[in-house]
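# fold the stuff below for me.
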Amino acid sequence: MKKENIRDKISENINICSSPSELKITDIRVANINGAPKHCPLIKIYTNQGLIGYGEVRDASSATYALMLKSRLVGENPCNVDKLFRRIKQFGGHSRQGGGVSGIEISLWDLAGKAWGVPLWQMLGGKFRDKVRMYCDTDVDGKHSGTDMGNALKKRMEQGFTFLKMDLGIELMLDEPGCLNAPMGMLEDIKKYSMKAINHQRNSIDRDVMRGKNYETFTIPHHATGIHLTQKGMDYLENYVREVRDVIGYEIPLAIDHFGHVCIEDCIMFAKRLEKYNIAWIEDIAPWHYTNHYTKIANSCNIPICTGEDIFLSQNFVPLMENGGVSVIHPDILTVGGAMEMKKLGDLCETYGVAMAIHMAESPIACMAAIHAAAAVQNILAVEFHSVDIPWWNDLAVGIDNPIFDKGFANVPNKPGLGIDELNEELIAEHIHEQYPGQWEPTTQWDIEWANDREWS
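Below is the predicted model:
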């Protein structure tokens, strides 16, 4: 057979869904939805061949973090993911500031996968598993007991979840006399700026609270608040955990989060009390960048210590792991830098002997990206799922499993890119954030922004 015929025969059998070498980015647009479970800025990257890449900015963040990158990307081939990531990486930052770079990176992978006809996990080097364990974060509104939380968690177990998490901290005791010791007015300010209160008012955030003294109070780091737990307060929280375990038993992993901005000495004392309740991890017990604080806490108790959802880039996890400050790291794919940074971080976990769980409190776009990344990482505890009680969440993305989880696990998709066929535009329209109206509106104001981006002279 002639060489030309062989090449033609090969070309006929290659699953290429476009002309990848000629693919170009033509536009980037956003739609802001609310209540999934929080404000989620969704991203679409458009191309000259009709392919659309889906991405998302970190939960409760701003679409501006993504749109500001548009002029650096239009006209480029999205399949050159590494090249483009290196160009825009300098505009990312920790916590929500990482959301634009990370969300764009996910969109680029989605386009590359669609162009070449392969799933994201394959482009990361292949998969280690066909199913990913999902752990379920659970909230109980209003004044409640540990028994109430235990019953809520028991329902999660009945739904098939095999790993659980709950909030446990000073917000449970803000109205309990004698449980907390704090500078005058501090606790009242925290009540006014409670993140739960803001989340419950998702469409009507009090801008005066956001910009006023309550905002300043809430941004004081743990060691500088002057807030202490009294022995009565520690008794109260310990009894809450005991009640939870009395309902759900001791066989299932239970992690805890949102302890509060409390001094590390009190955190250590209380962590020691928790040792007998078989806690999977205690999360974000100090600001992540205070490595010495984490090392001190980790060396003082036998509870696994966890942090990481606010860390941008895999390299910034190294000090915590090198110094023994964490047993579990908890990155968010929409802060860490996207899928490839998650893969790199998984490799670092093997180097330092640290476990990984993935934070995820966003739409199905971020969820599918996290599942792909979790499949491509050698060892993974679980991926968070925070939207069990949102009946329309799964319907936002067409072509994914519905429900996304079965007996506590999610299937790793084999479809190209993220595995999402399309978005449910009617459903998105029903849940557009009223403070950010418009659905995939033109973003021409970002077309020609230019700056001397080079970081060196």
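
# every contact and neighbour count from this point should use C-alpha atoms.
OK.

# could you pull out the helices for the stretch 51-200 of the chain?
Taking DSSP state H, counting those that start in this stretch as the test, the helices found in the stretch 51-200 of the chain are 64-67, 81-88, 99-116, 120-123, 146-158, 186-192, 195-200.

# tell me which of the ones you listed approaches residue 50 most closely.
Residue 50 lies closest, by C-alpha to C-alpha, to one member of the helices of the stretch 51-200 of the chain: helix 99-116, at 10.4 Å.

# quick one on the thing from earlier: so which of the helices of the stretch 51-200 of the chain is the most surrounded?
helix 99-116 (a mean of 29; mean count of other C-alpha atoms under 10 Å).

# packing partners for that helix?
Under the contact definition 3 or more C-alpha pairs under 8 Å, 6 or more residues apart in numbering; DSSP states H and E, helix 99-116 sits against strand 40-47, strand 52-56, helix 64-67, helix 81-88, helix 120-123.

# which of those sits closest to residue 105?
Nearest to residue 105, of all the helices and strands packed on helix 99-116, is helix 81-88, at 6.5 Å by C-alpha to C-alpha.

# which elements pack onto that closest one?
Helices and strands touching helix 81-88, by 3+ C-alpha pairs under 8 Å, 6+ apart, are helix 99-116.

# now the helix it packs on: how far from the chain's centre is it?
16 Å (C-alpha atoms, centre = their mean, to the nearest Å).

# check stretch 236-253 too.
Averaged C-alpha coordinates place stretch 236-253 at 26 Å from its chain's average position (C-alpha atoms, centre = their mean).

# where do the strands sit along the stretch 301-450 of the chain?
Under the criterion DSSP state E, counting those that start in this stretch, the stretch 301-450 of the chain contains strands at 305-307, 328-329, 355-356, 383-385, 397-398, 409-411, 422-423.

# want to throw those strands into JSON lines with mean neighbour count?
Converted to JSON lines, the strands of the stretch 301-450 of the chain look like this (neighbours: other C-alpha atoms under 10 Å):
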{"stretch": "strand 305-307", "mean neighbour count": "28"}
{"stretch": "strand 328-329", "mean neighbour count": "25"}
{"stretch": "strand 355-356", "mean neighbour count": "22"}
{"stretch": "strand 383-385", "mean neighbour count": "25"}
{"stretch": "strand 397-398", "mean neighbour count": "19"}
{"stretch": "strand 409-411", "mean neighbour count": "19"}
{"stretch": "strand 422-423", "mean neighbour count": "15"}
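
# and these as JSON lines, adding distance to residue 232?
Below are the strands of the stretch 301-450 of the chain laid out as JSON lines (distance: least, C-alpha to C-alpha, whole Å):
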{"stretch": "strand 305-307", "distance to residue 232": "24"}
{"stretch": "strand 328-329", "distance to residue 232": "30"}
{"stretch": "strand 355-356", "distance to residue 232": "34"}
{"stretch": "strand 383-385", "distance to residue 232": "32"}
{"stretch": "strand 397-398", "distance to residue 232": "47"}
{"stretch": "strand 409-411", "distance to residue 232": "39"}
{"stretch": "strand 422-423", "distance to residue 232": "50"}
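
# let's see this one next to it:
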Amino acid sequence: MKITSLTTYEVPPRWLFLKIETDEGITGWGEPVIEGRAATVAAAVEELSDYLIGQDPRNIEDLWTVMYRAGFYRGGPITMSAIAGIDQALWDIKGKALNVPVHELLGGRVRDSIRVYSWIGGDRPSETAAAAKDAVERGFSAVKMNGTEELQYVDSWDKVERCLANVQAVRDAVGPNIGIGVDFHGRVHKPMAKVLIKELEPYKLMFIEEPVLSEHASSLLDVMRNTPTPIALGERLYSRWDFKDFIASGAVDIIQPDPSHCGGITEARKIAHMAEAYDVALALHCPLGPIALASCLQIDAGCYNAFIQEQSLGIHYNESNDLLDYIQDPSVFSYESGMVKIPNGPGLGIEVNEDYVKERAATGHRWRNPVWRHADGSFAEW
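The predicted model follows:
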């Protein structure tokens, strides 16, 4: 079997899909994207195609190694996201060729389903209590919300109180036994992160996510180690080499690699198993489309330390198209009692609606992060 072509499709709301075709008529799908840089990742996929056309798609480990190591400059969000989507599509092809789900090729399942959580609210975390209650009524047992709006390096106490009031409203709405994740989204700098982590302790959170940007986390390790609240991070780390020091530090309780950003199924599994050796939990990052979610679930199936899965159904970014729009059988992601079953179909376990993908790719997108500013006019982290 030989790879004959790679085709990318930019589709709303902010996704990039990849189709890899072979000379035996078996095709695979992947989702290589950095949100806000879809066209750049598509260009990287095209450049990497030089290593792939004419090669056997089943030699996944060797192809991954060539894509990563044959470039003198390695890693980073663009290259690793391009490799990620290609890797997902290669696993999809191999599973389809053997008529088994990807998780069977990775050693089989340790679970039949996994808990999922629902995003509540938008970029600015107000009026989230009603959304949290609605999510629980729809069967979710965990939710995640943004913790703050813009925060200066050192900011006023009313910003802290606003965060606490928002979290308190959600806790009051859903009761004591629903998991609440609070995402700082990299908006918070070290001086305020120390304050917020301490003040949020009484709310018995499921986790605090990305308390500071990963490049600043080393200055906060003692605070992260000593809070009773689990600390999660990793969506902006792109390889096992990026993760290794955080995992070994003892300050991170949950890692969140994104299999559409961190080199795909191949690399995400290596990161997950490295974390397991340190008794660190896995909660794969996935505010993306159906191919990304299917890839996550194939990894979750065989990773003992996976405990919950992010998914994007109804997330505030999905204004034009939603998670289920691009697949033939939406029931593959049906949620029940806050859980989703591991797909058992061949490959990634989903069938992409290619005609609809092409139709929406004609519209495309040019999604960009919002640009926020502080009251003094300086740039504010989003």
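
# still on that earlier bit, select, out of the helices of the stretch 51-200 of the first structure, the one closest to residue 4 of the first structure.
helix 99-116 (22.2 Å).

# just to revisit the earlier point, for the helices and strands packed on helix 99-116 of the first structure, which one sits closest to residue 168 of the first structure?
For those, distance to residue 168 of the first structure was read as C-alpha to C-alpha. The smallest value, 25.0 Å, belongs to strand 40-47.

# re earlier: looking at the helices of the stretch 51-200 of the first structure, which is closest to residue 385 of the first structure?
Of these, the one closest to residue 385 of the first structure (C-alpha to C-alpha) turns out to be helix 146-158, at 11.2 Å.

# among the helices of the stretch 51-200 of the first structure, which is nearest residue 387 of the first structure?
It is, among those and with distance given as C-alpha to C-alpha, helix 146-158, at 11.8 Å.

# right, so of the helices and strands packed on helix 99-116 of the first structure, which gets closest to residue 235 of the first structure?
Across those, closest to residue 235 of the first structure is strand 40-47 (C-alpha to C-alpha), at 37.7 Å.

# turn the helices and strands packed on helix 99-116 of the first structure into JSON lines, including distance to residue 158 of the first structure.
What follows is these, written out as JSON lines (distance: least, C-alpha to C-alpha, whole Å):
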{"stretch": "strand 40-47", "distance to residue 158 of the first structure": "29"}
{"stretch": "strand 52-56", "distance to residue 158 of the first structure": "31"}
{"stretch": "helix 64-67", "distance to residue 158 of the first structure": "39"}
{"stretch": "helix 81-88", "distance to residue 158 of the first structure": "41"}
{"stretch": "helix 120-123", "distance to residue 158 of the first structure": "30"}
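
# out of the ones you listed, the one nearest residue 419 of the first structure is which?
Among these, the nearest to residue 419 of the first structure by C-alpha to C-alpha is helix 120-123 (8.3 Å).

# mind checking how far that closest one is from the chain centre?
That offset, for helix 120-123 of the first structure, works out to 20 Å (C-alpha atoms, centre = their mean).

# once aligned to the second structure, how far is that helix on average?
Helix 120-123 of the first structure differs from its equivalent in the second structure by a mean of 0.7 Å after superposition (mean C-alpha distance after the TM-score superposition for the first structure).

# which residue numbers in the second structure go with that helix?
Matched against the second structure by TM-score structural alignment, helix 120-123 of the first structure falls on residues 102-105.

# circling back: now distance to residue 41 of the first structure too, for the helices of the stretch 51-200 of the first structure, in JSON lines please.
Formatted as JSON lines, the helices of the stretch 51-200 of the first structure follow (distance: least, C-alpha to C-alpha, whole Å):
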{"stretch": "helix 64-67", "distance to residue 41 of the first structure": "9"}
{"stretch": "helix 81-88", "distance to residue 41 of the first structure": "19"}
{"stretch": "helix 99-116", "distance to residue 41 of the first structure": "9"}
{"stretch": "helix 120-123", "distance to residue 41 of the first structure": "21"}
{"stretch": "helix 146-158", "distance to residue 41 of the first structure": "28"}
{"stretch": "helix 186-192", "distance to residue 41 of the first structure": "26"}
{"stretch": "helix 195-200", "distance to residue 41 of the first structure": "16"}
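
# out of these, which gets nearest to residue 34 of the first structure?
helix 195-200 (10.1 Å).

# which residues touch the match of helix 120-123 of the first structure?
Defining contact as C-alpha atoms under 8 Å, 6 or more residues apart in numbering, one finds that stretch 102-105 of the second structure is touched by 91-92, 94-95, 109, 298-299, 301-302, 346-349.

# from residue 258 of the first structure, how far off is the aligned residue in the first structure for residue 134 of the second structure?
Using TM-score structural alignment, the partner of residue 134 of the second structure in the first structure is residue 155. Residue 155 of the first structure is 22 Å from residue 258 of the first structure, where distance means C-alpha to C-alpha, to the nearest Å.

# what is the neighbour count of residue 226 of the second structure?
12 (other C-alpha atoms under 10 Å).

# now swap in the one 10 residues further on and tell me
Using other C-alpha under 10 Å, residue 236 of the second structure has 21 other residues around it.

# again, but for residue 400 of the first structure
21.

# is it true that it touches residue 418?
No. Look at residue 400 of the first structure against residue 418 with C-alpha atoms under 8 Å: they stay out of range, at 9.3 Å.

# what about the nearest residue to residue 239 of the second structure once chain neighbours are set aside, neighbour count?
Leaving aside its chain neighbours, residue 239 of the second structure sits nearest to residue 262 (5.4 Å; criterion: C-alpha to C-alpha, 6 or more residues apart in numbering). By the measure other C-alpha under 10 Å, the count of residues near residue 262 of the second structure is 32.

# residue contacts, the corresponding residue of the first structure for residue 262 of the second structure?
Structural alignment (TM-score structural alignment) places residue 262 of the second structure against residue 336 in the first structure. Neighbouring residues of residue 336 of the first structure by C-alpha under 8 Å, 6+ apart: 94, 98, 102, 309, 310, 311, 312, 313, 314, 342.

# for the stretch 251-382 of the second structure, which segments count as helices?
Remark: helices assigned in the stretch 251-382 of the second structure by DSSP H, counting those that start in this stretch are 264-276, 290-302, 354-361.

# can you put those in TSV and add distance to residue 324 of the second structure and mean neighbour count?
Shown next, in TSV, are the helices of the stretch 251-382 of the second structure (distance: least, C-alpha to C-alpha, whole Å; neighbours: other C-alpha atoms under 10 Å):
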stretch	distance to residue 324 of the second structure	mean neighbour count
helix 264-276	21	22
helix 290-302	7	27
helix 354-361	12	15
